[in-house]
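Colleague: Return a 3D structure for these sequence lines:
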Amino acid sequence: MTITQTPIKGLIVLTPRVFNDDRGYFFESFNETTFNEAAGYPVHFVQDNQSFSTKGVLRGLHLQKGEHSQAKLVRVTQGEVLDIAVDLRAGSATYGEYYGEVLSEDNNKQLFIPRGFGHGFIVLSDTAVFQYKCDNYYNKQAEGGIHYADPDLNIDWQLSADSFNVSDKDVELPFLRDVNDLGF
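Modeller: I've put the predicted structure just below:
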């Protein structure tokens, strides 16, 4: 597995070694020892989630606040998405900066998003299946987020805004400058 550190500390891209032959392919998608060495600390995942979405669906930017914050290991098993992580860690040198990575069934990349980040993605293909591991259980009272079109973040979602399919809940999320405390 190839581990690539992004420009934002703690945010890493994992690219597996894929073994192809005339029958198809095989790769190891997760190995706790290898992963924890790459992360630099032990991460214990407790919940796996999956979503199916169509082209233009934008989910995010989501987070869990305080003691319920979550680290995530995200990947795409069908289709292609642009995955976005925004550094929301108080005192971080890259606070308010984002990183984007295309994740697809073809590149098999995974993105590790530590606690203290907002997270979202947009589907670039006709459909996509998105899977992710979390190191903390979901807590409805701790959910929050930042508006996907926050002008201070200026995220390039790679599709025209008129093609976005966004939930009412995500449309109502605040801009980062309007949030006092995210609990990170």
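
Colleague: Please make it C-alpha for all contacts and neighbour counts, starting now.
Modeller: OK.

Colleague: how about the strands of the protein, start to end?
Modeller: Secondary structure of the chain (DSSP state E): strands at 2-5, 12-15, 19-21, 24-26, 47-54, 57-64, 72-78, 80-87, 98-104, 110-113, 117-123, 127-134, 143-145, 165-166.

Colleague: And those strands: which comes nearest Asn154?
Modeller: strand 98-104 (9.0 Å; Cα to Cα).

Colleague: Report the buried residues of the closest one.
Modeller: Using 16 or more other Cα atoms under 10 Å as the test for burial, strand 98-104 gives 98, 100-104.

Colleague: try stretch 148-158
Modeller: 148-149, 153, 155, 157.

Colleague: Adding distance to Tyr132, write those out as JSON lines.
Modeller: Below are these laid out as JSON lines (distance: Cα to Cα, whole Å):
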{"residue": "Tyr148", "distance to Tyr132": "20"}
{"residue": "Ala149", "distance to Tyr132": "23"}
{"residue": "Leu153", "distance to Tyr132": "24"}
{"residue": "Ile155", "distance to Tyr132": "22"}
{"residue": "Trp157", "distance to Tyr132": "20"}
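
Colleague: what would the buried residues of strand 98-104 look like in TSV with distance to Gly116?
Modeller: Below are the buried residues of strand 98-104 laid out as TSV (distance: Cα to Cα, whole Å):
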residue	distance to Gly116
Tyr98	12
Gly100	16
Glu101	18
Val102	21
Leu103	21
Ser104	24
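
Colleague: What is the most widely separated pair among those residues?
Modeller: Most distant of the buried residues of strand 98-104, by Cα to Cα, are Tyr98 and Ser104, 19.3 Å apart.

Colleague: want to put them side by side, so please do this one too:
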Amino acid sequence: MTVRELAIGGAHVFTPVVHPDERGTFRADYVESAFVAAVGHPLRLGQYHNSVSRYGTVRGIHYAHVPPGQAKYVTCTRGSLLDVVVDVRVGSPTFGQWDSVVLDDRTCRGVYIAEGLGHAFMALEDHTVAAYLCSTEYNPGAESEIDPFDPALALPWPDGVQPLVSGRDREAPTLAEARQAGLLPAHDACLEHYAALRRT
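Modeller: Down below sits the predicted model:
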């Protein structure tokens, strides 16, 4: 498995070795030793879930408040998607910036999104399946969203695609509005949380 860090601190891309033979393929999507070497602690597993999306579906930008926070390890088990990580941590040197990676069922890459980071994706094919390993169980009272079409962010959604978006995401505030309302996690609080995870 190879690992590289995205331009946003706390986000990593993991690429497994795919073993093909006449029966099909086999791979390890998550390897704890590689994950710990990159992140500094194992991935806690609070919930595992899947989404199935039509072409053009946009989900996000979602993030969890810190504390308690929720980290995600996202893979694409069918189809393909453009995955985007947004730094919404106030005080971060990369606040308001983003990086992206294509996840699909051929390269089998996974992306880790640390607590306090925003996450969104667009399905690039019909019946795209995204699988999420989440560090905590779903807690609707601790989660928020940012407008995925915030012009100040200018996320790299493909041209010519009519996006399918939930009402929740379509009505989400811009990054600036969320910051003004005090809804965003603080970078210092996130760093303290990461340090606590490395100590356990």
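
Colleague: Can you give me the TM-score here?
Modeller: The TM-score (TM-score structural alignment, normalised by the length of structure 1) is 0.94; 183 aligned residues with a Cα RMSD of 1.3 Å.

Colleague: Neighbours of Ala85 of structure 1, how many?
Modeller: 26 (other Cα atoms under 10 Å).

Colleague: cool, and Ala93 of structure 1?
Modeller: Ala93 of structure 1 has 11 nearby residues by other Cα under 10 Å.

Colleague: now do Glu172 of structure 1
Modeller: Quick note: Glu172 of structure 1 (other Cα under 10 Å) scores 12 neighbours.

Colleague: give the contact list for the closest residue to it other than its chain neighbours.
Modeller: Distance criterion Cα to Cα, 6 or more residues apart in numbering; nearest residue to Glu172 of structure 1, sequence neighbours excluded, is His147 at 7.2 Å. Contact analysis of His147 of structure 1 by Cα atoms under 8 Å, 6 or more residues apart in numbering lists 60-61, 170-176.

Colleague: Report the separation between His147 of structure 1 and Glu105 of structure 1.
Modeller: 27 Å (Cα to Cα, to the nearest Å).

Colleague: Please apply the same query to Tyr137 of structure 1.
Modeller: 26 Å.

Colleague: So which of the contacts of His147 of structure 1 is surrounded by the most neighbours?
Modeller: Most surrounded of those: other Cα under 10 Å gives Gly60, at 25 neighbours.

Colleague: Check whether that one really touches Glu143, as I assumed.
Modeller: No: with contact defined as Cα atoms under 8 Å, Gly60 of structure 1 does not reach Glu143; the gap is 11.4 Å.

Colleague: Next, the mean deviation of the longest helix that structure 1 contains compared to structure 2.
Modeller: The longest helix of structure 1 (DSSP state H) is helix 32-39. Its matched residues in structure 2 lie on average 1.8 Å from helix 32-39 of structure 1 after superposition (mean Cα distance after the TM-score superposition for structure 1).

Colleague: Tell me which residues of that helix come out buried.
Modeller: 35, 38-39.

Colleague: Which one of the residues you listed is nearest to Thr94 of structure 1?
Modeller: Ala39 (17.9 Å).

Colleague: Nearest residue to that closest one in space, please, no chain neighbours.
Modeller: Gly10 (6.9 Å).

Colleague: who are the neighbours in contact with that neighbour?
Modeller: 39, 113-114.

Colleague: Nearest to Lys65 of structure 1 among the residues you listed?
Modeller: Pro114 (12.9 Å).

Colleague: Verify the contact between that closest one and Leu11 for me.
Modeller: Yes: at 6.5 Å, Pro114 of structure 1 and Leu11 qualify as touching, with contact defined as Cα under 8 Å.

Colleague: With neighbour numbers in mind, choose between those two.
Modeller: Pro114 (23 against 20).

Colleague: how close does the more buried one get to Tyr138 of structure 1?
Modeller: 15 Å.

Colleague: Val81 of structure 1 too?
Modeller: On the measure of Cα to Cα, Val81 of structure 1 and Tyr138 of structure 1 end up 23 Å apart.

Colleague: quick one: which of these two has more around it?
Modeller: Ranked by neighbour count (other Cα under 10 Å), Val81 of structure 1 and Tyr138 place Val81 first, with 31 against 15.
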